[in-house]
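S.K.: Here is a sequence together with a model predicted from it:
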Amino acid sequence: MKIDLSASLSPRRKALFSDSHSASPQVARRQRWMQALGAALVVTALAACSKSDGDQKAPPKQDVQVGVVTLQAQNQQLDASLPGRTRAFLTAEVRPQVSGIIQKRLFTEGAQVRQGQQLYQIDAASLKAVEASALAAVAKAEASQRTLAATARRNAELVKIDAISKQANDESQAAAAQALSDVAVAKANLETARINLRYSRIEAPIGGRIALSAVTPGALVTANQANALTTIVQLDPMYVDFTQSSSDLLQLKRDLESGRYQKVEGNKVPVRIQLDDGSDYPHEGKLAFAGVIVNDTTGTLTLRAEVPNPEGMLMPGMYVQAKLPTALAPDGVMVPQQSVTRDLAGKPNVMLVKDGDVVERREIEVDRAVGAFWLLKSGLKAGDRVMVDGFQRVKPGDKVKAVEVDLKAKAERKSVRGEPPVQAAADAPAAPAKK
């Protein structure tokens, strides 16, 4: 491109420019300034031309790529997650049944004990003496009874020949019967003494794990004292007691009666346990008891599950979450939680890719969370495509390039790379086959 600098100058400036050799120093400086200005105009014109050429060669704008998930209808099992505490299957507090001095402790604290195993030995010297006295009393009563019985037999023969009066015979017969009763009393006392002697050997009433001992050898204990010597708990299986809100139970009954949900079949309801650290307990339990009385303070019902505990992982008093199936949602539509956002009013909505790959914002209504999905109530249907990735790059009305996303495969890839697992993808709802 050729540019004539003289064309942009006035006639007066042209004269000054042509007469530069004869001009004064002030005129020379003015001429140099005009030359610099002309050079700047040339650079500006060239830059404008270059920019115009570049704008004409810019590539056309492409559609933004977004990740979508196509919704499907499936039979979805609904679970209730309820807080609970573990309880020992059997608990026995060991107390002495006779008084005396503890001579020996015959178990290791915290160890496993079997039913009938000796735990303590009480000094039995006085109890043995009582047994010997009772044994002598039995012998004395039996000797007296034999004498009186012989007298009664003789008198019974003599009264037949009127050798003695009837009164004498009656008195001898009564004395023999009383002697027989005295023998029975003496034998009962002997049995009591022997029982007390056996109680000096304190044994485990049940099998299980034994706690700390509250007494040491040399301690004086009394029969049926308030303080237990130790406690034994049976930990396999374990009970889990949890509570359910009465209002939630009423709502579930209404949904079942209306046909919205279907009742879970089976007599034994399976119960899954989640530990306090968030991990899943490996063994599944069964619902053993459902309460019929609502607590007037908390408004909840108590339920109990029986859970196997072969490894002893569960201990009494642990806080857990019990998950049990409550109903079945036929043809339920599940929406990934990562696709749902809420507006300023708190209403849930999703970005929907309609036919023609155009983005639309759709307000929806959700029922409950199932894993990392929402169970849909209204607003979407099976076959709709909802966005799960690329929200920041588009707005409603934009045309996009929709790419189907496999959430489960994505979670598995993150797991291989060592990234935190995405529960929304890993725990996709597993629904039973449609009938």
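M.R.: Looks like it arrived, so ask away. These figures come from a predicted structure and were not determined experimentally.

S.K.: CA atoms for contacts and neighbours, from now on please.
M.R.: Will do.

S.K.: Contact partners for the residue nearest the centre of the chain?
M.R.: Taking Cα atoms, centre = their mean, the centroid of the chain lies closest to residue 321, which sits 2.0 Å from it. Listed by Cα atoms under 8 Å, 6 or more residues apart in numbering, the contact partners of residue 321 are 81, 82, 83, 84, 273, 274, 275, 276.

S.K.: here's the one I want to compare it with:
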Amino acid sequence: MQRLNLKGSVALAALALMAACSKEEAPPPPPTPTVGVVTVAQESVVLTSELPGRIAAVETSEVRPQVSGVIRDRLFTEGAMVRAGQVLYAIEDAPYRAALASAQGQLGAAQSQINATRLQAQRYGQLVALNAVSKQEADNATASAQQARANVAAQQAAVQSARVNLGFTRIKAPISGRIGRSIATVGALVQTGQTDALATIQRTNTVYVDVTQSAAQLLDLKAAMASGGVTRSDGSARVQLLLPNGQTYPIEGRLQFSEVTVDQTTGAVTLRASFANPNGLLLPGMYVRAKLVEGTRTQAIMAPQEGISRDPRGGATAMVVNAQNKVEQRTVVTDRVIGDKWIITSGLKPGDKLIVEGLLNLRPGTTVKPAAPQQIGKAAAQGGNGAGASAAGNTQAGK
């Protein structure tokens, strides 16, 4: 009996020892994770749109011949600046000089007939009163005098036409600007109404930039301006240019107008801006990107991009810390990116604590310790535990 009690005491002691050992080996509860938060506030931001565009000259003129003939001389240098009225080509003018001389001779002959027919009409008018000639003969004399005057007018018009054609043998620049290459050389035959232009002149001291904007964006902007959410300081929006090499054009442009119709194939509206081009840096046909300053949105809610993620369906979501320091997931609607922030139109309100660091493996309902974003790394260094190191790792992953 004593032996059984001894065995039972030993067993109880072993169980107590095992319970004490297991209680000592139980892991401590995980520490509360620290997350970096920013407080959402309303800001006044400048709205910009970056749109593709092409440069076009303010004035473009294609030089074509107005009379046919052989080019005798080319009087300009390709790529040079020309002024309006400057002679560019000389067409062989001998046939046109001869045509002018012939017209002038015919005019002289017609003018010589005026006096003779006029005097004859006067004499017949006197004789018909004396019944010396018939009235028919007097009428014929009067008609001959009128015909002579009409013939003079016709010959004068022929002389003027011949003189104009002679002037067209000197092909002049219709506008001032920079002239391109010449497709015709000395000795080439050119004809009136030909399809190909001899050269093209473009005035580029000021250029147009034609950009396209979706009709939906334009409607949203007008609606925001009508509601007072977006204001514009002046009547024309400012425009900046991004050149093909990535540099920003140093001179700011102005929006001139927007097209009155929407392109049926693309659903876009064409906008035209003008830019000063004193150094000729902007060339017609150049592809650029125009940054259009649309206006200023007042009381905009801005959220750092680090705090906005996407769900499997592509919707924007955000994690916020509520008053009980628990994580809440919000579905938000984003408008556009300004710098490193999203404009949020719904889902967040001023005063919300948006989590921007420590988002990895974070679940809604988790109790967290909010801190300024730059303090996450310090907390990990001071804690020296696995949770702190994990928070620091999350910070790097978020970045």
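M.R.: All right, it came through fine. The structure displayed is predicted, hence computed values, not measured ones.

S.K.: Give me the TM-score for this pair.
M.R.: A TM-score of 0.74 describes the superposed chains when it is computed by TM-score structural alignment, normalised by the length of structure 2; 343 aligned residues with a Cα RMSD of 3.3 Å.

S.K.: So which residues of structure 1 form helices?
M.R.: 11-18, 25-56, 125-158, 166-199, 246-258, 407-416, 423-426 (DSSP state H).

S.K.: and the last one, which stretch of structure 2?
M.R.: No residues of structure 2 are matched to helix 423-426 of structure 1 when aligned by TM-score structural alignment.

S.K.: Report all helices and strands that that helix contacts.
M.R.: With contacts taken as 3 or more Cα pairs under 8 Å, 6 or more residues apart in numbering; DSSP states H and E, helix 423-426 of structure 1 sits against helix 407-416.

S.K.: Can you report how many residues lie near the residue mapped onto residue 131 of structure 1 from structure 2?
M.R.: Superposed on structure 2 with TM-score structural alignment, residue 131 of structure 1 falls opposite residue 100. Counted with other Cα atoms under 10 Å, the neighbours of residue 100 of structure 2 add up to 21.

S.K.: Residue 100 of structure 2: what's its closest spatial neighbour, skipping adjacent residues?
M.R.: The shortest distance from residue 100 of structure 2 to any non-neighbouring residue, by Cα to Cα, 6 or more residues apart in numbering, is to residue 162 (4.8 Å).

S.K.: residues contacting the one you found?
M.R.: For residue 162 of structure 2, the contact set (Cα under 8 Å, 6+ apart) comprises 96, 97, 99, 100, 103.

S.K.: Quick one, which of the contacts of residue 321 of structure 1 are buried?
M.R.: Buried positions within the contacts of residue 321 of structure 1, assessed by neighbour count (16 or more other Cα atoms under 10 Å), are 81, 82, 83, 84, 273, 274.

S.K.: Verify the stated contact: the last one with residue 322.
M.R.: Going back to what we said before, that points to residue 274 of structure 1. Yes - judged on Cα atoms under 8 Å, residue 274 of structure 1 makes contact with residue 322 at a distance of 6.4 Å.

S.K.: that older thread, could you identify the residue of structure 1 that aligns with the residue nearest to residue 100 of structure 2?
M.R.: Matched to structure 1 by TM-score structural alignment, residue 162 of structure 2 sits across from residue 193.

S.K.: One more: residue 244 of structure 2?
M.R.: By TM-score structural alignment, residue 244 of structure 2 lines up with residue 276 in structure 1.

S.K.: Please tell me I have it right and that match contacts residue 320.
M.R.: Yes - contact criterion Cα under 8 Å: residue 276 of structure 1 and residue 320 qualify, at 5.4 Å.
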